[in-house]
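# I would like the atomic coordinates for the input below:
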Amino acid sequence: WNVPAYHFDPTGEYGARCPVVADPSHSNEVTFRACDHITAGRHSTELFVDAAVRFLETVSRSAPFFMSVALLAPHDPRTMPERFRSMVDPEGIALPANVLREHPIDTGALRIRDEMLAAHPREPVEIRRHIAEYYAMIAHLDHGFGRLVAALQARGVLDRTVIVVAGDNGLAVGQHGLMGKQNLYDHSVRVPLVLAGPGVPSGRRSDALVYLLDLFPTLCALAGVEVPPSVDGRNLIPCMTGDCAGGREVLYLAYADSIRGVTDGRHKLIEYACGATQLFDLSRDPLEMDDLSCRASSGPLLERLRQQVRRLALEWDDERHPAGRAFWARRADLL
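Now for the predicted structure:
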C-alpha cells in the first residue's frame, strides 16, 4: 500500500525525492523518499496493473510491442485487500511435512530480516498464518493478471502475444525451519515458469533444467529476432516441443557467500561455507528431508556432484565475484 513510485523519466535519472516525516508522534524530522508521487490507498499490485492496462490501451494492433510487469507481490510485508485475505482460512492449512522449528545448519543468513518475520523457534499457528497470507496475496496477484489478459483481449492483440509468467525466487515460509529465500532448497530456487501464445505448444509440461536467463533467447526466437552474440541463455523452444536437448544437464546454485550447490534434476548437492553438506534424492524425497551425504553408499554420487560444483564454479567465473571468492576461501576442501 502507498508505494513510493515514479512517473516515467525519459532521462533515466529518476532523481526526484518526496519529503516524509517518518515518526510524527515523536519527531518533526523530515527525510526524503526516492519517488515523485504516492498513490494513497492503492495496493502495489493494483498500481502496477493499472499502469500496464493504460499502456495496453495505447498499443498498436499490428506493430510489435514488449511489456514487462514486475509486481512486488507476493513479497512481504504480505498485505492484500480483505476480500482476498478472507479467501484463505489459516486453520484449514495442512503444514508441509518438512516444516521444522529451526534449521539445523548455519546458512549464513539465519538472523537476517526475512528470518525474523516469525518467532524462533517456529510455531505451527504462526506458520499457518504466514502461509495463508502468502496464498491470499497470490490470489490478489492472479486477479491482477486476469485484468492484464482481459486488456490484451479487449485491444485485440491477445492471440498474437506471447505471455510469460515467471517468479524470481520461491519462499520457505516455515519449510526447513526457514522463512525466506536465502537457501538452495527447491521451495526457494524452483520457480514458476509458464509460457503461452503463438509458437508455444499448449498443454505441455517439461522437466528440463533451465535458468530464467534462458527466456531472452527464447523470446527472440518466438519473435523472429536474432539473438545477440553476447547472450548466455539457451533457446527453450526445443524443451517446449518435447526435445529436452534445449535444457541443461545440471544447474549451478548459489546463495551469497555462504551456500553453493548443483542439481541434475534427480539429485541435489548443497555445500555450506560453514563446512556442512547435504545430499538429496529428489525423485523419492521431493521435500528434501532425508540427507544422504553421510551414508557410505553415497560416496561415488557425492564425489560426482562435487566435481560438477567445481566445474560449474569455473564455468560461471564464481571466484571472480567477491561472494564466490569468500565462499571458496572457506571451502577450499572442495577444490
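
# every contact and neighbour count from this point should use C-alpha atoms.
Noted.

# between the two ends of stretch 239-256, how far is it?
30 Å (Cα to Cα, to the nearest Å).

# tell me which residues in it are buried?
239-241, 244, 246-247, 250-256 (16 or more other Cα atoms under 10 Å).

# surely Ser283 is in contact with Arg266?
Yes: the criterion here is Cα atoms under 8 Å, and Ser283 meets it with Arg266 at 5.5 Å.

# what's the neighbour count on Asp232?
Neighbour count for Asp232, taken as other Cα atoms under 10 Å: 11.

# next up, for comparison:
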Amino acid sequence: MPLEKRPNILLVVADDHRADAIGTLGHPVVHTPTLDGLIERGTIFTNTRIMGSLIPAVCAPSRACLLTGRNLFQADGYTYCEPRPSNDVPIHPEYVTLPQYFREHNYETFITGKWHNDGPSAVRSFESGRNIFHGGMSPHDEVPVRSLSGIKEGRPAKVAEGFSSEVFCNTAIDFLQNHDKSRPFFMWLALTSPHDPRTPPPPYDTLYDQDSIPLPLNFLPEHPFDNGELSIRDELLAPHPRTGKTIQKELADYYGLISHHDACLGRVLDCLSRTGLEEGTIVVYVSDHGLAIGSHGLLGKQNLYEHSVRVPFILSGPGVPKGLRSSHCAYSLDLFSTLCELSKVPVLPNLESRSLVPILADKSDNFRDVFFSVYSGFQRSVYDGRWKLICYAMGGEERLQLFDLLEDPLELYDRIEDGSCSAIVQRLLDSLQEWQNVNGDPTINKNENVAPHRLVQSASLSQTQLYNQ
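This is a model prediction of the structure:
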C-alpha cells in the first residue's frame, strides 16, 4: 500500500482496567461515554485475555507480550535469568517490537505515558516521545516523566504538572496538532489509570456514591484457600477480611479513575476529528490486565480468575466493522499481527500473535481451540472455550479448580469434585502439559517427569524473593 494511504495507529493501553468495567457492555455503574462511542464505531472482542506473568508486576510481561506478539516465555527476557529485576521486563534486542516494526516501515512513532519495559527497547521503538513515565506505578498527581532522549541519555525524571491521564492525553493532543501528515503515525498512549493509588481528581472523586455501588456478584470477604499470593502488596491495600463498605469505597475510586481517563481520551478523539485524522486512523483501546477489586475475596491481579486475565480490547477505524461485538476468544498479543494486516504491512512470521482480520471479515469460525494463562511459578490455567481449569502448587501441595464458563462466567461454582467431569480435567491437564513442554515453561522439570500441574516451590518463597526470582 502506498505510504500516504496507510492508516495511522493510535494505541491506548490502560493499566488495570477490567474487561467488564465499560458502560455499554451492561455495567450497572461505571460511565464511559468515550469508550462506548468507540465500540459503536468499531469492534470489541469481548473474550480477550492475557497470557499472564511470571512476576507480581503483571503489567510488564503482559506489555512485553503485546509489544512483541510472542508468548510469555519468549517475551519475558528474564525468564531464565537469576536474579531478575523487581518490576520491569526487558525485551530481547533480537525481538522487534510492534512500534519498532512500524517505524521500519516508515511510520512516525511517538510515545507518551507509561513504559514498563527496558529503556533500550523504547529507544529503538520510537522516533520521539515526551512525558514518558518509565516504571510501574506512581502517585497520579506526581508522575516522574522524561523525554525519549532523556531515557536514552539516562537523565533524571522530573515531576509532571497535572494529573497523569491529563498529562499524557494533553501530550498526545499536542502531537496530533503538529503531526506531519505526509507520513502515517504510530502513537503509544499508555495510561497509568485506573491503577492504584486510586485517587481520582475532582469532580470524579465524588462522581460515584460508594454507599449505592453494588458489590461484585462473586464478592467474598476472603479467598477460600491460600492461592500462594494472599500477602502480596496489592492484597494488603485493604484489611482482611474484606467488608462490603471497604470494597464499595475501592470501587467508587476505581470507577472514578476510569471515567476521568475516559473523558481525557474523549478530548484526544475530538482532536483526531478536528485535525482531519479520524477517518484515516485505527484506534485501539486495550488494558495490560484486569483486576479483582473485591471478586473472590481478592483485590489485585496476581491470580488467574477471569476478572484478572480478561481485558477490554476495542478496535475502530479503517478496515474495522462498525458495531461488531465478537465473542471469539483472543489474546491481546494478537494485536501485533492484526495491525500489520489492517495496515498492509507484511505480517511477521513465527509469532504467537494471530491476525484477527478474518474474524473482522466474518471469514473465520475457529480462531484458537485452547488458551493458557500463567501466574508466577505456582498458578497455571487452561481454557477451551467452555471449561477452565486452574492449577495451584503451594508449599508442596496441589489444588485444582474447574469452572464451566458458559454456565458460570463468574467462577462461582467449582466443579473439580464432580466425578462426571474427570475426563474433562484429564483432557485439560494433558493440553496444559503439552503447551508447557512445547513453549519451555521454566517451572517444568522435564527430567523428572513432573506431573503437568506440579509447578515449582515458589509459593513457599518470601514476597521479596518472588519479586527477584
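
# tally of neighbours for the aligned partner of Glu133 of the first structure in the second structure?
Superposed on the second structure with TM-score structural alignment, Glu133 of the first structure falls opposite Asp253. If you count neighbours by other Cα under 10 Å, Asp253 of the second structure ends up with 26.

# residues contacting Asp253 of the second structure?
198-200, 205, 208 (Cα atoms under 8 Å, 6 or more residues apart in numbering).

# neighbours around Ala60 of the second structure, how many?
Here the count is done by other Cα under 10 Å, and Ala60 of the second structure has 27 residues near it.

# from Tyr204 of the second structure, how far out is the match of Glu133 of the first structure?
Distance from Asp253 of the second structure to Tyr204 of the second structure, by Cα to Cα: 8 Å.

# just put the buried residues of stretch 239-256 of the first structure in a markdown table and tack on distance to Asp114 of the first structure.
Converted to a markdown table, those look like this (distance: Cα to Cα, whole Å):
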| residue | distance to Asp114 of the first structure |
| --- | --- |
| Cys239 | 35 |
| Met240 | 35 |
| Thr241 | 39 |
| Cys244 | 36 |
| Gly246 | 35 |
| Gly247 | 32 |
| Val250 | 29 |
| Leu251 | 25 |
| Tyr252 | 24 |
| Leu253 | 20 |
| Ala254 | 18 |
| Tyr255 | 14 |
| Ala256 | 15 |
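
# adding distance to Arg155 of the first structure and secondary structure, write the residues you listed out as TSV.
Shown next, in TSV, are those (distance: Cα to Cα, whole Å; DSSP: H, G, I helix; E, B strand; the rest coil):
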residue	distance to Arg155 of the first structure	secondary structure
Cys239	31	helix
Met240	28	helix
Thr241	29	coil
Cys244	35	helix
Gly246	34	helix
Gly247	35	coil
Val250	42	coil
Leu251	40	strand
Tyr252	41	strand
Leu253	41	strand
Ala254	42	strand
Tyr255	42	strand
Ala256	43	coil
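
# ok, which pair from these is furthest apart?
Across those, no pair lies farther apart than Thr241 and Ala256, at 34.9 Å, counting by Cα to Cα.

# surely Arg380 of the second structure and Glu398 touch.
No: with contact defined as Cα under 8 Å, Arg380 of the second structure does not count as touching Glu398 (11.5 Å).
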